[in-house]
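Novice: Quick one, what's the 3D model for this:
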Amino acid sequence: MQRLESDVAEIIYGDQHVSMAQRQLVEVFGAGNVPGTLYLGYPILLNAQGNVKVDALYVSPFHGVWAFDLEHGNNDPGKQEEFEEIESSTERLYNALHSKLLEDDGLVKRSKLQVPVNVITLSVDQSFDDEYVRFLTIDQVNSALQQGVEIPRAYYERLCSVIERTATIRPKKQRAAVSKTGSRGAIIKEIEKKIANLDAFQKKAAIEIPSGVQRIRGLAGSGKTIVLALKAAFLHTKNPDWQIVITFQTRTLYQQFRRLVRQFCFEFSKSEPDWSKLLVMHAWGGATTPGLYTSFAEAASLKKMTFSEASSKYGQNGAFRGACSELLQASKAGGEIRPIYDVILIDEAQDFPAEFFELVFLYTKDPKRIVYAYDELQNLSDFDMLPAESLFGVRPDGTPNVELRNEPGRARSDIVLPICYRNSPWNLTAAHGLGFGTAREQAPNEPSNLIQLFDGSELWTDIGYSIVQGPLTAGSHVRLRRDEASTPAFFSELLSPEESLRFIQFDTLGDEVEWVANQIASNVNEDELELDDILVVIPDPYTSRSIGGKLIKSLGARGIGGHLVGVTSSLDEVFTSNSVAITSIYRAKGNEAPFVYVLGAESCSQGFGLARKRNMLFTAMTRSRAWVRVTGTGPSMANLIAEFNRIRQSNFELNFIYPTQEDLKKIRLLHRDRPQDEIDGLRQDQAAVERILLLLKSGQISASSLSPEIQAVFRNIQ
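Specialist: So this is what the prediction gives:
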């Protein structure tokens, strides 16, 4: 087997408090000549008596599997009773790990486990080594590891998926009906066969939890939801008395989180999670379902607002912020606050206001174990994603309650997931380019063609882009492309950019709907895809019902069922096996499908509040695991296609001038979300300007009748 890039082991901190013995191991594995992964306090194994704690576990393709017992280092192997304790602990660890690995058929051949398991008891000052009990000092560990047996690549990848508990999330679909080589069904079957191992970044994010707040930033499709579900299951199994909450904004994530958490808990403990201790709940809640916000209010015996109450007072877009703000003020005014949760994990954090995060901080027990995950470009709300220091409130002296920093030898507080497993590199780059406006034509009064941009330039490389041309400083001509290391190889092996991503313009909405219906029929009848392999997203929430209704009718004429998620089907589920899912952008979030159609994309091309519109387009496009078709009508769609073509013609690189901080402020001001009454006023003004322009062009009025300032403006327009 080819050597790994580094001969230093990757350290994963599954324990929040690292013991002296664990620190000694970290030093040994950090010194080199031991490639692989060292897990501290992970995994949790099982035997007939219950859970088996693993103090440390080393997994390497070159040295095999080694479990460490760090609790019996002071025992004297020369004393029979103390030796029996060491032997019993060795046997318990060996049997639990051996039994777990035996569960996976891919690690077994002729009824024999193909991965040797070793156990070392770390001794303080003595050593004893026979064919079964290895009682070694820290200085003897490295040489013992070198005697380990190399594991063939196929077994090693399978081994990692079992250790990381991701073997459980292999695809449920058998796709037995797939018979054509090279069909879309065959291609997606091949993609799904890839073993779902966690990468180095995901392992840290899923297993490590610091004594405090942890931020996880990740691209669409980087595994944030799986990471949070695995972390919740691990913490629940390890600390069954803790009150743990997973919360989110999109209701359709409820079933997905319940399913994943149940699978992961079964992997750890062979039992159903205690749902009274591990809670999966919407951030707000509903009339009949509890939510995190309502649980805070009830715990403090304070008034809670319904959505209708908050909407009438603060407007629909400001309802949650207003409700959280009132509860926050009442909580602080009420004196001492009694925290109720041990851990809170937040998905889709970009959609929540700062007041919500401060409530979470107040109602989480010390040491404030709060994990929040987000992708800034999937922000469909009015809220900017603030730095951690600005989210969780301040102390009486004005200093932030939370400051994130990664420290050596500790669980990471700030993790970025750069590898995208869902989206092809072409789709992801195009979605980023359109989301930021990197290929957009600049209007005369704009400081840049950009619509928005990350606050920190370093985030580009953090999320898996390489700098082709730079530097990423104000005024520089920048070229970025997806780094090969951040892109799974199966995309280029199984897909092409031409087939993976297409933009199509139609003359009428009727033509667009008919074309999409025909394509879906072809997907099902010829491409060997199933109905729940297809997702239709309509970005504009105001037209999703009408367009969706037309598509359902057109599909029905072809003998294919379709449903509007949350309208003609359940609010909590997106996909069904006998119907194509059609949804607005808000219910599409957090979901994915092999084939995605984005209808009515012209609504995202231009207009007021353009940053949010482009975020809608980005979110819609990045639901796809393989193929995307973006469709629309009219001149606005033509503009969007022109932007896409510039990105495609540049070989899917992002090509733009990096703005100054002053220009970035102006860009955000121009493309910000605006209140509806302001938009209505601007549209009236726009209609007035268009009328004057029409009168000028038709000769019904003279330019001389206008003020000099307006004449100058219209001269530029003409």
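Novice: CA only for contacts and neighbour counts going forward, please
Specialist: Fine.
Novice: Just confirm Q249 contacts Q350, I think it does.
Specialist: No: Q249 lies out of contact with Q350 (Cα atoms under 8 Å); the separation is 9.7 Å.
Novice: what sits against the residue lying closest to Q661 once chain neighbours are set aside?
Specialist: Spatial nearest neighbour of Q661, excluding adjacent residues (Cα to Cα, 6 or more residues apart in numbering): A474 at 7.7 Å. Counting by Cα atoms under 8 Å, 6 or more residues apart in numbering, A474 touches I657, Y658, P659, T660, Q661.
Novice: run this one through as well so I can compare:
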Amino acid sequence: MSKSKSGDATSPIALDFYVIERMDKRFRGDSQWEVGKISRQLTQQDWAVAYYNYPFRPARNEFDNSPDIVLLHADIGLVVITCRGYGIDEIGRVTNEDWEINDEYDRPVPEVQEQLAHVQSQLTGVADLMNFPQHGALIGVVALPEITREEWDNSNYPDLNVEILFEEDLKNGPFKEALLDAAGNVSIPDQMFKKARKRMNQGDLLSAERDPIREEQLSHTRSSQYRAAARGFELHEQDKVQEQIGLHIPPGPQQIRGVAGSGKTTIMAKKAAVMHYKREDWKIAFTFNTRSLYQTIGKTITEFYRDFSNGEDPGPNLEILHAWGKNPDFTAENEQARGLYREIAMEMNVKPYRITHESLGFPSLNSHCADLINSNKDIPELYDAILIDEAQDFGPAFYRMCYEALREPKRLIWAYDEAQTLNKLSAPSPKLIFGEDDAKNRSVDLSGFYEGPVRKSFVMRQSYRTPRDILMAAHALGMGLYRDEGVVHTLTDKTDWDSIGYTVQDGCSFAETGSEIRISRNRELSPHPLQSRVDPGELLTYSFHDDLSDEAQTIAENVIRDIVDEDLDPTQIMVVCVGPKDYADSSIGPARNVRAKRIVNAINTHADQKLNNDSLARIATEGSRDEFWKEGHVTVAGTDRAKGNEAASVYVAGAEQIAFSNWEEAHSESGLTWRENYVQVRNEAFVALTRSEGWCHICGIGDISSPFLKEIVKVDDVISQENPVFVFDAPSPKEMTGEITIDETVPKYEVHQGDLTEYFD
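Specialist: Below you'll find the predicted structure:
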């Protein structure tokens, strides 16, 4: 790899220096941080990445430390550095085995050798990287920033089996030259370096396979195109922001805001695995709202942890807990009874309330958490870290309960997308959750950085899972941008649109009600590979039907076609039914449960005829509620069960239901305004569409005169253009009681290197 290419800032590899955690280590003092700053300078100038307290360490050995610094450099190779802060006067005897330090013993040489061997084994364990040592050097370094080379030489210490870098070497220019000299003449091919970079951040664990599918292997089936997207075209590649979030261990609360498909659940799972691996004595809880995510979250955390730990499973101190839990007397044998609310209540000797599925989670769970907070008993500090996925689904009392259940420094970490909430409007901002003191100072301030530096708040704008056409359609339909009666809820600020990946065109202003607004989605923020392989609008289709039987038959025929003609596996197909679960008023059409059963029956009837299989489809609530997928089956679910799961081919049934805004009133007095109630309905449409990793077909009963079906046609006309642009009238702020709330502490853009300069001076 040429030196000129090393400095190419437009290269597809994220250039950065990742501080996993700032921590005190024996014999280091300030030396590790000083050497870390020098290593970071290489990542700013060259094609390189460096990790501070890298989360790999050999299992079951005497060295309890993660590598101080791991550097992967295109012109050098793999470098593992251990740092020592003592001076020459503190050192007695020195050998390859141990050094005598002020009547103590230190073993820096075997430590760095073992760490290098471990990281090397992780790197070369992938077939494409087995030959990495033939192209890049493998260097173990002991860095001694408080000792000069002259002082060392005058002490007549023996030659050692690692590189030693001294005070004069640990400056920007000499540091790189010293490593280049140690590496010799190396040449790492571009593709090998990219794969090594990906292996270092566990990016290959996110892809279906590590080996890419070749272009000549592609056919015209959906299965072939989907496999190509998931494998060779990096559907699940981590970007710079994702890697920062997944690796950092914050010394306090942290919030993560991301659009649908940005990888929030996966990155939170990685973060939990990193924390548990590095701090096995910590008690950590990972909690969430959608019970069917147990399957996905448990699998993902285990994959990451096994990769860190040479195949070991996570230990008991990492708990995956649903937000509320169930009474064991009402829990099936194959279901998880424990939940975070329940565990905390039991520890307080308070009988936990039974929170029913029909209550939709948020209102009753929030009130019961508030009861715990307002009781005359203190909430016990049970955990060292709590990670909340689907955080938009929880109310302030749930957060406060979690916060009080944490030991200092209160590592409460939550990830959310306010567009995916099924029960309220506002984002879970620190101000809303924790409030302010009498002087208007926030009780929890998440602006800026912790020492490290570790950002307190992140925004993830890139959507990898859902193709651009479908994501744009989901936003337009979810906000009602093309609704005849006007927008339901939307962003009313250019920077807020930018924070979710859209550009408001020049000349457009939300300040003037009724003025024309034109927005487009940046292509680079929707890098889904299928988008470039099909015609505009091809990934999103729709059909309208005379009755439920016709809709169910159409879905069944398409599902069988997906399996027989498109070669998709049944577990790559999902049907999402929108609408209320059940109600007495049949004038608004079939309830979700009725619709789901009819669709399952239709699919199984067709499958019996075509595939000799009369049980191909199943409703997600059959069996354990903690599982969503079942091998060999197509899953049919409501949005509350489907949320958090995804499939290559998604069918959204019951689209005509989105025109109604009184679902909640069918069950209980919700106390919501008309617009607030309607936003919940619209968010169901958004969640349903964004379950798609490839194709989405929307079905509904009615014709073009049906209000929501008319919107579908308008939106489809826009996204079928080569460069789609949404055009709508700026709404009146007074009418936007349902305006999406953006927390001002969340950064509007990704982290730029300039933001961090002060921390490395």
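Novice: quick one on the thing from earlier: if I look at the residue nearest to Q661 of the first structure, how far off is F454 of the first structure?
Specialist: 13 Å (Cα to Cα, to the nearest Å).
Novice: do E85 of the first structure as well
Specialist: 56 Å.
Novice: same deal with Y39 of the first structure?
Specialist: Taking Cα to Cα, one finds Y39 of the first structure at 33 Å from F454 of the first structure.
Novice: which of these two has more neighbours?
Specialist: Y39 (27 against 12; other Cα atoms under 10 Å).
Novice: and the more buried one, what pairs with it in the second structure?
Specialist: In the second structure, the residue matched to Y39 of the first structure (TM-score structural alignment) is Y51.
Novice: ok, now which ones touch that match?
Specialist: Y51 of the second structure neighbours (Cα under 8 Å, 6+ apart): F17, Y18, V19, I20, I69, V70, L71.
Novice: just F394 of the second structure next, same as before
Specialist: Applying Cα under 8 Å, 6+ apart, the residues near F394 of the second structure are N289, F362, N366, P428.
Novice: Of those residues, which belong to helices?
Specialist: Among the contacts of F394 of the second structure, the residues falling in helices (DSSP state H) are F362, N366.
Novice: Any chance of the contacts of F394 of the second structure in a markdown table with neighbour count and distance to W497 of the second structure as columns?
Specialist: A markdown table is the format used below for the contacts of F394 of the second structure (neighbours: other Cα atoms under 10 Å; distance: Cα to Cα, whole Å):
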| residue | neighbour count | distance to W497 of the second structure |
| --- | --- | --- |
| N289 | 25 | 27 |
| F362 | 20 | 27 |
| N366 | 18 | 30 |
| P428 | 26 | 18 |
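Novice: Using TSV, please lay out the contacts of F394 of the second structure together with distance to D89 of the second structure.
Specialist: Formatted as TSV, the contacts of F394 of the second structure follow (distance: Cα to Cα, whole Å):
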residue	distance to D89 of the second structure
N289	58
F362	63
N366	61
P428	55
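Novice: List only those of the contacts of A474 of the first structure flagged as buried.
Specialist: Those of the contacts of A474 of the first structure that meet the buried threshold are I657, Y658, P659, by 16 or more other Cα atoms under 10 Å.
Novice: how much space between V350 of the second structure and E343 of the second structure?
Specialist: Distance from V350 of the second structure to E343 of the second structure, by Cα to Cα: 10 Å.
Novice: more crowded one of the two?
Specialist: Under the criterion of other Cα under 10 Å, the comparison of V350 of the second structure against E343 puts E343 first, with 19 against 14.
Novice: Pull out the buried residues from the longest helix along the second structure.
Specialist: Longest helix in the second structure by number of residues (criterion: DSSP H): helix 592-611. For helix 592-611 of the second structure, the neighbour count (16+ other Cα under 10 Å) marks 592-593, 595-607 as buried.
Novice: which of the residues you listed lies closest to C696 of the second structure?
Specialist: Among the buried residues of helix 592-611 of the second structure, I599 lies closest to C696 of the second structure (Cα to Cα), at 16.4 Å.
Novice: Name the nearest residue to the counterpart of that closest one in the first structure, ignoring sequence neighbours.
Specialist: The alignment partner of I599 of the second structure in the first structure, by TM-score structural alignment, is L551. Using Cα to Cα, 6+ apart and skipping the chain neighbours, the partner closest in space to L551 of the first structure is V513 (5.8 Å).
Novice: what number of residues lie near that neighbour?
Specialist: 24.
Novice: Please say which position in the second structure it maps to.
Specialist: In the second structure, V513 of the first structure lands on A552 (TM-score structural alignment).
Novice: Nearest the middle, which residue of the second structure would you pick?
Specialist: Central residue of the second structure (Cα atoms, centre = their mean): K264, 2.0 Å from the mean position.
Novice: still on that earlier bit, out of the buried ones among the contacts of A474 of the first structure, list just those in helices.
Specialist: Judged by DSSP H, those include no members of helices.
Novice: Okay, and which of those residues map to strands?
Specialist: I657 (DSSP state E).
Novice: could the buried ones among the contacts of A474 of the first structure go into JSON lines alongside distance to F201 of the first structure?
Specialist: Formatted as JSON lines, these follow (distance: Cα to Cα, whole Å):
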{"residue": "I657", "distance to F201 of the first structure": "30"}
{"residue": "Y658", "distance to F201 of the first structure": "28"}
{"residue": "P659", "distance to F201 of the first structure": "30"}
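Novice: what's the closest of the buried ones among the contacts of A474 of the first structure to G600 of the first structure?
Specialist: Nearest to G600 of the first structure among those is I657, at 29.7 Å by Cα to Cα.
Novice: Now do the same contact list for that closest one.
Specialist: Contacts of I657 of the first structure by Cα under 8 Å, 6+ apart are A474, G475, S476, H477, V478.
Novice: cutoff 7 Å now
Specialist: G475, S476, H477, V478 (Cα atoms under 7 Å, 6 or more residues apart in numbering).
Novice: Kindly report the same for E164 of the first structure.
Specialist: Here E164 of the first structure is in contact with L198 (Cα under 7 Å, 6+ apart).
Novice: mind checking what it lines up with in the second structure?
Specialist: For E164 of the first structure, the equivalent position in the second structure is taken to be N201, counting by TM-score structural alignment.
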